[in-house]
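S.K.: mind folding the following:
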Amino acid sequence: MRSLIVPWLLLFATAASAQSNYGTITGSVSDTARTPVAGASIQAKNVETGAVYKAASVQSGSYTLSQLPPGKYELTATSFGFKRYEHKDIVVVQAGQTQRADIPIGDFVSLETLGEDRANFGRLFFSRPKPPEGPAPRTPDGQPDFSGVWNGPLPGGGGEAGPELLPWAQALEKERTDHNLKDNPEARCLPFNVAPFNVFLNRVVQSRDFLVTIVEYDIPGYRQIYLDGRGHPKDFGPSWTGHSVGTWEGDTLVIDTVGFNDKTWLGEAVPHTDKLRVTTRLRRPDLGHLEIETTFDDPGAFKMPWKTRGVATLAPATEEVLEFTCNENNQDVEHLIGK
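M.R.: Have a look, this model is predicted:
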């Protein structure tokens, strides 16, 4: 028995020693009303080495950057609808210790209308009905059936906080945020989402040969995914939402989308090129949940692929995807102020 215990203790001691060689930064992200902000991208840059470490805030607003080599770090945070946060003081990380750095981020605009304050919006947005229980349905030909109206994945669901950008893309992202997102395509009623789902309501219509998503608060508001075995056309011109085909890997539907132009912004202000490829993997483990894993691969702008994960929940049968008419009475553009 002793001969078994001693190696185990040595292994444990080695692992503990390795852990103690690193430090941690933890804290919470909140807005000006001290309401937690989920889905914020937090980045810590080592001043000496230039190495970048990333995390995302979860629903409670908390975040953790672990396995950080000792040193001095610059801390930044971005989240759609908020001003870019840059920590004015350097955070010093020491081996085996945890440093706390809470992040207050400010709004781009003041939401003063009664009932439209951020805290009230947050309560409405995150308070979703409990999804139904039961087995996942299947189509007549035996494939998982994704049909239904889905509440999109909430921010902070998992995956990497943001892509690791090439220098030109990193500079352009900073320029966009420094200019208060003044040139954001969304404010001009142009398409702004390259994925087949968003965080609001998404209706899925599925047949043997194609799958269509009808998306609330989205332009143009739909995606077509061909399931009939066709490939991407050779002469497909660059477009806002690309060309999508789907194939089955067991019970997982893999959606491959290419043919994008370079005009949309990813996340808050991340640029991409026409080399962007979006791969979405859908899996319905039970009646009430739809697992969504999306990989954004763009060798023209990213150092490596960027992956996000989330879980959509089946909405009550009374929910409907409402129309989104952006151009009507759009007064954003004339009030956008950059630097």
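
S.K.: all contacts plus neighbour counts: C-alpha atoms, from now on.
M.R.: Noted.

S.K.: show me which helix runs longest in this protein.
M.R.: The single longest helix within the chain, with elements called by DSSP state H, is helix 2-20.

S.K.: can you pull the buried residues of it?
M.R.: Residues of helix 2-20 classed as buried by neighbour count (16 or more other Cα atoms under 10 Å): none.

S.K.: one more to line up against the first:
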Amino acid sequence: MAPALSPDVVLPTAPALSVGFVLLPQFTLMPFAAFVDCLRLAADDGDRSRQLRCRWRFMTHDGSDAISSCGAVMTACEPFADPSEFDYLVVIGGVLHEPGDADQAAIDYLRRAADQGIPLVGVCTGVFSLIQAGLMRHRRCCVSWYHHGDLASRFSDIEPVADRLYLDDGDRLTCAGGAAAADLAAYLVERHLGRAWARKSLAIMLFDEHRGGERGQPQPVVFDRVSDRLVRKAIRVLEQQLGDPLSVDALAERVGTSRRGLERRFRATLGVGPQKFQRDLRLRYGLWLLHYTERSITEIGEACGFADTAHFSRHFRTAFGAAPSELRRHPDTLHERLVDPFFLYVEARQN
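M.R.: Model (predicted):
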């Protein structure tokens, strides 16, 4: 690491990286904080927070306070500045809603920035504003699995991607949000300042490593394409219990119905009972872990709620045609099993 700077260092007139944050109404706090903190830690030596190597500014359409989705208020905001003052404009989205006056002002601002050739970064639902501005036509964009269905249903000329953390498409960068915002920020820090500064930021933030954009999102989701509301609710519960399976009776109680009623509605909607669906969901999670992590097969089996490795491997072979160890030795075959891992199960039973 470079030697510590003396307290009388003059702020440089041209930092290596300048970022403007466009904070939309009810913006999500975690991806915003993760992104800006990565910049903050790379900007100065130690944890002194001076904007030396990086600069950032927080903006709303009129400079008013920005209220996050959790109610925390960002007061140090200013009106939209000339886009040419920034290397990137980062749009932090929030709770999905119909665009209002503030959103329209942001959309107009993003169009002006695009006309000036400024790279635009959509974080979390910030990508929706880029799409509404007409700046993502016929492009791939990264979105959280949680919002994949919303994006796919609302914008037919966009290819949503929900199997990675972020996507660099040149002058458009999109990020699923959450902790992945720190990975994207570190990616930009490394590009402009160097790898050492990116690693420094992530280390202080207690990240074990810099995750590349191609890294998969945490787990598959299927409920968005299930028509029955009670079955969707049950699947949400099951997704939270991947490592600790529920009995059908316990699941029925959690969602407020009888065992018989739950089994009937699962079979009518998906063609299988809740017990088999739960096991298949856990196995698909195991497939994801096998592909995207370095965990041992024993650890994966435990994470998916199987009593022992033999039990996990036997059901895995039945589901995917090969043992976990065999698929791990053949990454291409393993990847083929993960084609559209988010919706394949449901589509196979509803089409």
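
S.K.: what's the TM-score here?
M.R.: Aligned and superposed, the two chains score 0.23 in TM-score terms (TM-score structural alignment, normalised by the length of structure 1); 127 aligned residues with a Cα RMSD of 6.4 Å.

S.K.: could you say what helices and strands the helix or strand following the longest helix of structure 1 packs with?
M.R.: The helix or strand immediately downstream of helix 2-20 of structure 1 is strand 23-30, counting by DSSP states H and E. Contact analysis of strand 23-30 of structure 1 by 3 or more Cα pairs under 8 Å, 6 or more residues apart in numbering; DSSP states H and E lists strand 62-68, strand 91-93, strand 98-100, strand 103-104 as its packing neighbours.

S.K.: in strand 23-30 of structure 1, what counts as buried?
M.R.: Using 16+ other Cα under 10 Å as the test for burial, strand 23-30 of structure 1 gives 23-25, 27-30.

S.K.: pipe these into CSV and attach distance to T78 of structure 1 per row.
M.R.: Formatted as CSV, these follow (distance: Cα to Cα, whole Å):
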residue, distance to T78 of structure 1
G23, 23
T24, 20
I25, 17
G27, 15
S28, 13
V29, 10
S30, 12
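
S.K.: closest one of those residues to V254 of structure 1?
M.R.: Relative to V254 of structure 1, the closest of the buried residues of strand 23-30 of structure 1 is V29; by Cα to Cα it sits at 33.8 Å.

S.K.: pretty sure the closest one is touching A56, no?
M.R.: No - using Cα atoms under 8 Å, V29 of structure 1 is not in contact with A56, being 9.7 Å away.

S.K.: W248 of structure 1 is in what secondary structure piece?
M.R.: In this assignment (DSSP H and E), W248 of structure 1 forms part of strand 243-249.

S.K.: cool, V149 of structure 1 as well?
M.R.: strand 148-151.

S.K.: in the very next helix or strand once past that strand, which residues are buried?
M.R.: Per DSSP H and E, strand 148-151 of structure 1 leads on to helix 167-178 as the next helix or strand towards the C-terminus. Neighbour counts over helix 167-178 of structure 1 (16+ other Cα under 10 Å) mark 169-170, 173, 176-177 as buried.

S.K.: show me what helix 167-178 of structure 1 is packed up against.
M.R.: Short answer (3+ Cα pairs under 8 Å, 6+ apart): helix 167-178 of structure 1 packs on no helix or strand.
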